[in-house]
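>>> fold the following and give me the result.
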Amino acid sequence: MATLSDVARLAEVTAATVSNVLRNPDKVRPETAKRVMRAIRELGYRPNLNARALAEGRSTTLALMLSSIANPFYPEFVLAAERAARRAGYFLMVCNTDDDAEIGRAYLTQIAGTLAEGVLVLNTDIAINELCETAAVGAPIVLSLWEHPGRLPALPCVAVDFAQAGVLAARHLLELGHRDIGMLIGDGCGGLQDARATGFRDVMRDAGLEPDNAAVREIPDTIDAGYAACIDLLARESHLTALFATNDLLAIGALQALATRGHKVPDDVSVIGITDIQLAHQVRPSLSTVAINTEAIAQASIDLLIRLIRDPDVQTPLVVDVPPPVLVRRQSTAARK
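A predicted model of the protein is given here:
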């Protein structure tokens, strides 16, 4: 494998000149830079990023730690975050914890402050105080998709007003004339999606409707769980005319369950979710949902992390504003008949 010294020897320059061509080309005369790049291509040289990080005491890599890459939302977030990191001159390393806090701790121990200059955390079972300890001795940590803007953690975060998402979903169903509404509440690695459910319930109560606990299911954050819960609800609560799910995966599972049971959506039962993943507009009927701006949230998260890397003394905790949730009307909701 070619080394930086091999490139310098072939191009008849110093190793420092090769390094400048790779990192600060404006400091090198154009004809010299061309000679160095020709040598790089001829030798097939690739920089050793780990060695560079150790030598310089810094890395050009950011880490993004998430609970399950199998959740279709996370690849969409990763794509947006990777683009934002690349525009800022960083690589993005994705760390999948597989819903296991111990795996997450191992990642933090191995990468924070060494392979990665900063860590972006999405939904984790690791306690906030543990993350704070890592941030104090390792690298900056930012929490993204924090669900409680009014209750900020002791770490910088990008908060999303998921309670407002629940409000928008409830208003939509009520405006369509629905009163008998079931609820599917997701319980993932980041915990119960209670802010979304609280926003929904508050609107129902303001309309004089007390949510029926018999029509509520708290379930794992998967399509399969949404399917099973909907089948159970249909068997026990046949009067329901609408279903609210705290995320699109549960709602898509409900669509499948309704089709299995021979119910037409939205003629018999309306369904609405939260997030607006790609699948939401690809399923049939297409899913009404409350969209969060994934790209803007990812961009804000990367920007905040880089800000903390470049200015470690910036006052914390910080919270970054992102665009509010927006109702997206599609084929799965209609007026009650």
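>>> every contact and neighbour count from this point should use C-alpha atoms.
Will do.
>>> what secondary structure does the closest residue to residue 256 other than its chain neighbours sit in?
Nearest non-adjacent residue to residue 256, counting by C-alpha to C-alpha, 6 or more residues apart in numbering: residue 227, 6.4 Å away. Following DSSP: H, G, I helix; E, B strand; the rest coil, residue 227 is assigned to helix.
>>> could you measure from residue 227 over to residue 261?
11 Å (C-alpha to C-alpha, to the nearest Å).
>>> more crowded one of the two?
Comparing residue 227 with residue 261 by other C-alpha atoms under 10 Å, the one with more neighbours is residue 227, at 22 against 12.
>>> dump the residue contacts of the more buried one.
Contacts for residue 227 (C-alpha atoms under 8 Å, 6 or more residues apart in numbering) come out as 250, 252-257.
>>> same thing but 10 Å
Residues near residue 227 by C-alpha atoms under 10 Å, 6 or more residues apart in numbering: 233, 249-258, 260.
>>> and if you look at residue 40?
By C-alpha under 10 Å, 6+ apart, the neighbours of residue 40 are 2-4, 6-8, 10-11, 18, 22, 34, 46.
>>> report the buried residues of the strand or helix carrying residue 158.
Residue 158 belongs to strand 157-159 when assigned by DSSP states H and E. For strand 157-159, the buried set under the neighbour-count rule, 16 or more other C-alpha atoms under 10 Å, comprises 157-159.
>>> same thing with stretch 226-235?
226-231, 233-234.
>>> what's the spacing between stretch 46-55 and its chain's center?
Distance of stretch 46-55 from its chain centroid, counting by C-alpha atoms, centre = their mean, to the nearest Å, is 29 Å.
>>> and that stretch, what's buried?
So stretch 46-55, judged by 16+ other C-alpha under 10 Å, has buried residues 50, 53.
>>> can you check stretch 105-118 too?
Neighbour-count burial for stretch 105-118, counted by 16+ other C-alpha under 10 Å, picks out 105, 107-108, 111-118.
>>> stretch 270-290 now?
Going by neighbour count (16+ other C-alpha under 10 Å), the buried part of stretch 270-290 is 270-277, 280-281, 285-290.
>>> and the residues you listed, which two are the farthest apart?
The most widely separated members of these, counting by C-alpha to C-alpha, are 270 and 277 (18.4 Å).
>>> and the longest strand along the chain, what does it pack against?
What stands out as the longest strand in the chain, according to DSSP state E, is strand 181-188. Secondary-structure packing of strand 181-188 (3 or more C-alpha pairs under 10 Å, 6 or more residues apart in numbering; DSSP states H and E): helix 162-175, helix 194-206, strand 216-220, helix 223-236, strand 242-245, helix 248-260, strand 270-275.
>>> this one next, for a side-by-side:
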Amino acid sequence: MATIKDVAKLAQVSTATVSRVLNGNGYVHSETKQRVAVAIKELNYRPNDVARNLFKGRSKTIALFVPDIMNPYFPELARAVEDVAQKEEYTFILCNTDDDLEKERKYLEALTQKSLDGLVIVSSTMISEYIKEFNIPVVALDRILYEGVPSVTVNNFEGAQEAVKYLKEIGCKKIAHLAGPQDVRNAEQRRGGYMSEVEQESWFQSSLVERGGYGIEEAMASTTRLLKAHPDIDGLFAANDLMAVGAIKACETLGINIPDQLSIVGFDGIMLGKTTSPSLTTMAQPIYDIGTAAVEMLIQQIRDPDLLIDMKEFQVKLVERGSTIRKEEVT
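Next up is the predicted model:
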């Protein structure tokens, strides 16, 4: 297989000149260009895309950092990022960080050594100093990192309000909340939306809010505590769909019928919610559109570092399924 050195030798030029011709960088005399073109054709030379991009200071590679690949929300998000990256001829790398700052930093160090072009990140731990240190385009996804970093989010506060209003509308008289981790901004926004709808209610008590870890196991334990402390709870809003699934599982163990005795609403709209028994009512995010927007914003930044990109917020939508029921329907 011919190399760039073979082309340079046949065309009687330097390898740097061949690189300039291939990449369109710098001035090359038209006659010299012609000699290089003839040599490339004669040798059937195929430029190495990696080498070509590294010559430009780019690798055509982007990464997506997510905190928990076991949460179905993130693989659905990753699919959108990968699809757009592939369409734009970028290589896509998925990194599971466990929201561990040191792990995030190690990934960044390794990837930037390989000329990483940009990063889409879901993180509650990454700080501005580290992002600035690595000096690459970044888009925050699902959560806002800090001012100056473009982000793609949803209306978490208002979506949570809508979920609680819906539970009230269908007749729920005492509504509890499974809250996400305290250090995760979107979890706090969803808790805030819940609180805005219930804190003035005569039945509200702070013990109606239980923390979960955005996962099934912790949510099962939290739901059990809630229902044992407040057996008259008839509505539950969970800060994500996985916790809502955990709540359904806890109710199965406790012998509580969903939705006749307890209506449950989640948040995210992951595919898993369609397969639970009963299927899960949720505040659905446009997950694919969110991932698409994030990587499109990132590629815009890569192509034009001076481009000012701020924030894009999507709206969630109530999807009614079997985990909720209007009280007049209960016989």
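>>> superposed on structure 2, what's the mean shift for the strand holding residue 158 of structure 1?
Its matched residues in structure 2 lie on average 1.7 Å from strand 157-159 of structure 1 after superposition (mean C-alpha distance after the TM-score superposition for structure 1).
>>> and the contacts of that strand?
Here strand 157-159 of structure 1 makes contact (C-alpha under 10 Å, 6+ apart) with 120-121, 141-152, 297-298, 300-302, 304-305, 316-322.
>>> let's go with 7 Å and repeat that
142-149, 301, 318-321 (C-alpha atoms under 7 Å, 6 or more residues apart in numbering).
>>> then stretch 265-285 of structure 1?
Stretch 265-285 of structure 1 is contacted from outside by 73, 165, 169, 241-248, 251, 286-292, 331-334, using C-alpha under 7 Å, 6+ apart.
>>> do you know how far the closest residue to residue 165 of structure 2 other than its chain neighbours is from residue 314 of structure 2?
Nearest residue to residue 165 of structure 2 in three dimensions, chain neighbours excluded: residue 197, at 7.2 Å (C-alpha to C-alpha, 6+ apart). Counting by C-alpha to C-alpha, the gap from residue 197 of structure 2 to residue 314 of structure 2 is 22 Å.
>>> swap in residue 82 of structure 2?
Residue 82 of structure 2 is 20 Å from residue 314 of structure 2, by C-alpha to C-alpha.
>>> next: residue 321 of structure 2.
The value you get for residue 321 of structure 2 to residue 314 of structure 2, if C-alpha to C-alpha is used, is 22 Å.
>>> now swap in residue 181 of structure 2 and tell me
Residue 181 of structure 2 is 22 Å from residue 314 of structure 2, by C-alpha to C-alpha.
>>> check residue 111 of structure 2 too.
30 Å.
>>> likewise for residue 243 of structure 2?
To residue 314 of structure 2, residue 243 of structure 2 is 22 Å away according to C-alpha to C-alpha.
>>> neighbour count winner among these two?
residue 243 (29 against 16).
>>> in structure 1, which residue range corresponds to the longest helix along structure 2?
Longest helix in structure 2 by number of residues (criterion: DSSP state H): helix 287-303. Alignment of helix 287-303 of structure 2 against structure 1: residues 294-310, by TM-score structural alignment.
>>> how about the matching stretch: buried residues?
Across stretch 294-310 of structure 1, burial judged by 16+ other C-alpha under 10 Å covers 294-306, 308-309.
>>> repeat that for stretch 187-196 of structure 2.
Applying 16+ other C-alpha under 10 Å to stretch 187-196 of structure 2 flags 187-195 as buried.
>>> one more: stretch 64-73 of structure 1?
Those would be 64-69, 73, for stretch 64-73 of structure 1 by 16+ other C-alpha under 10 Å.
>>> stretch 318-325 of structure 2 now?
For stretch 318-325 of structure 2, a neighbour-count test (16+ other C-alpha under 10 Å) marks 318, 320-325 as buried.
>>> can you check stretch 225-242 of structure 2 too?
Neighbour-count burial for stretch 225-242 of structure 2, with 16+ other C-alpha under 10 Å as criterion, is recorded at 225-227, 233-242.
>>> matching residues in structure 1 for that stretch?
Taking TM-score structural alignment, stretch 225-242 of structure 2 hits residues 232-249 over in structure 1.
>>> just give the closest residue to residue 177 of structure 1, not the sequence neighbours.
Distances taken as C-alpha to C-alpha, 6+ apart put residue 336 closest to residue 177 of structure 1, at 5.4 Å, once the chain neighbours are dropped.
>>> one more: residue 71 of structure 1?
residue 222 (7.6 Å).
>>> so that neighbour touches residue 247, yeah?
No - taking contacts as C-alpha atoms under 7 Å, residue 222 of structure 1 lies outside contact range of residue 247: 9.2 Å.
>>> aligned partner of residue 321 of structure 2 in structure 1?
Using TM-score structural alignment as the criterion, residue 321 of structure 2 maps onto residue 330 of structure 1.
>>> which residues touch the residue nearest to its match when sequence neighbours are not counted?
Nearest non-adjacent residue to residue 330 of structure 1, counting by C-alpha to C-alpha, 6+ apart: residue 288, 4.5 Å away. Residues in contact with residue 288 of structure 1, defined by C-alpha under 7 Å, 6+ apart, are 272-273, 328-333.
>>> farthest-separated two in the residues you listed?
Using C-alpha to C-alpha, the pair of the contacts of residue 288 of structure 1 lying farthest apart is 273 and 331, separated by 12.3 Å.
>>> for residue 75 of structure 2, which non-adjacent residue is closest in space?
In space, and not counting its chain neighbours, residue 75 of structure 2 is closest to residue 69: 6.5 Å by C-alpha to C-alpha, 6+ apart.
>>> before we move on, the earlier item: nearest to residue 134 of structure 2, of the buried residues of stretch 318-325 of structure 2?
residue 318 (39.6 Å).
>>> which SS state does that closest one fall under?
Put simply, residue 318 of structure 2 is strand when judged by three-state DSSP.
>>> any idea how far it lies from residue 216 of structure 2?
Per C-alpha to C-alpha, residue 318 of structure 2 is found 21 Å from residue 216 of structure 2.
>>> with residue 182 of structure 2 instead?
17 Å.
>>> who's more crowded, the two?
In terms of neighbours (other C-alpha under 10 Å), residue 216 is the more surrounded of residue 182 of structure 2 and residue 216; the figures are 22 against 13.
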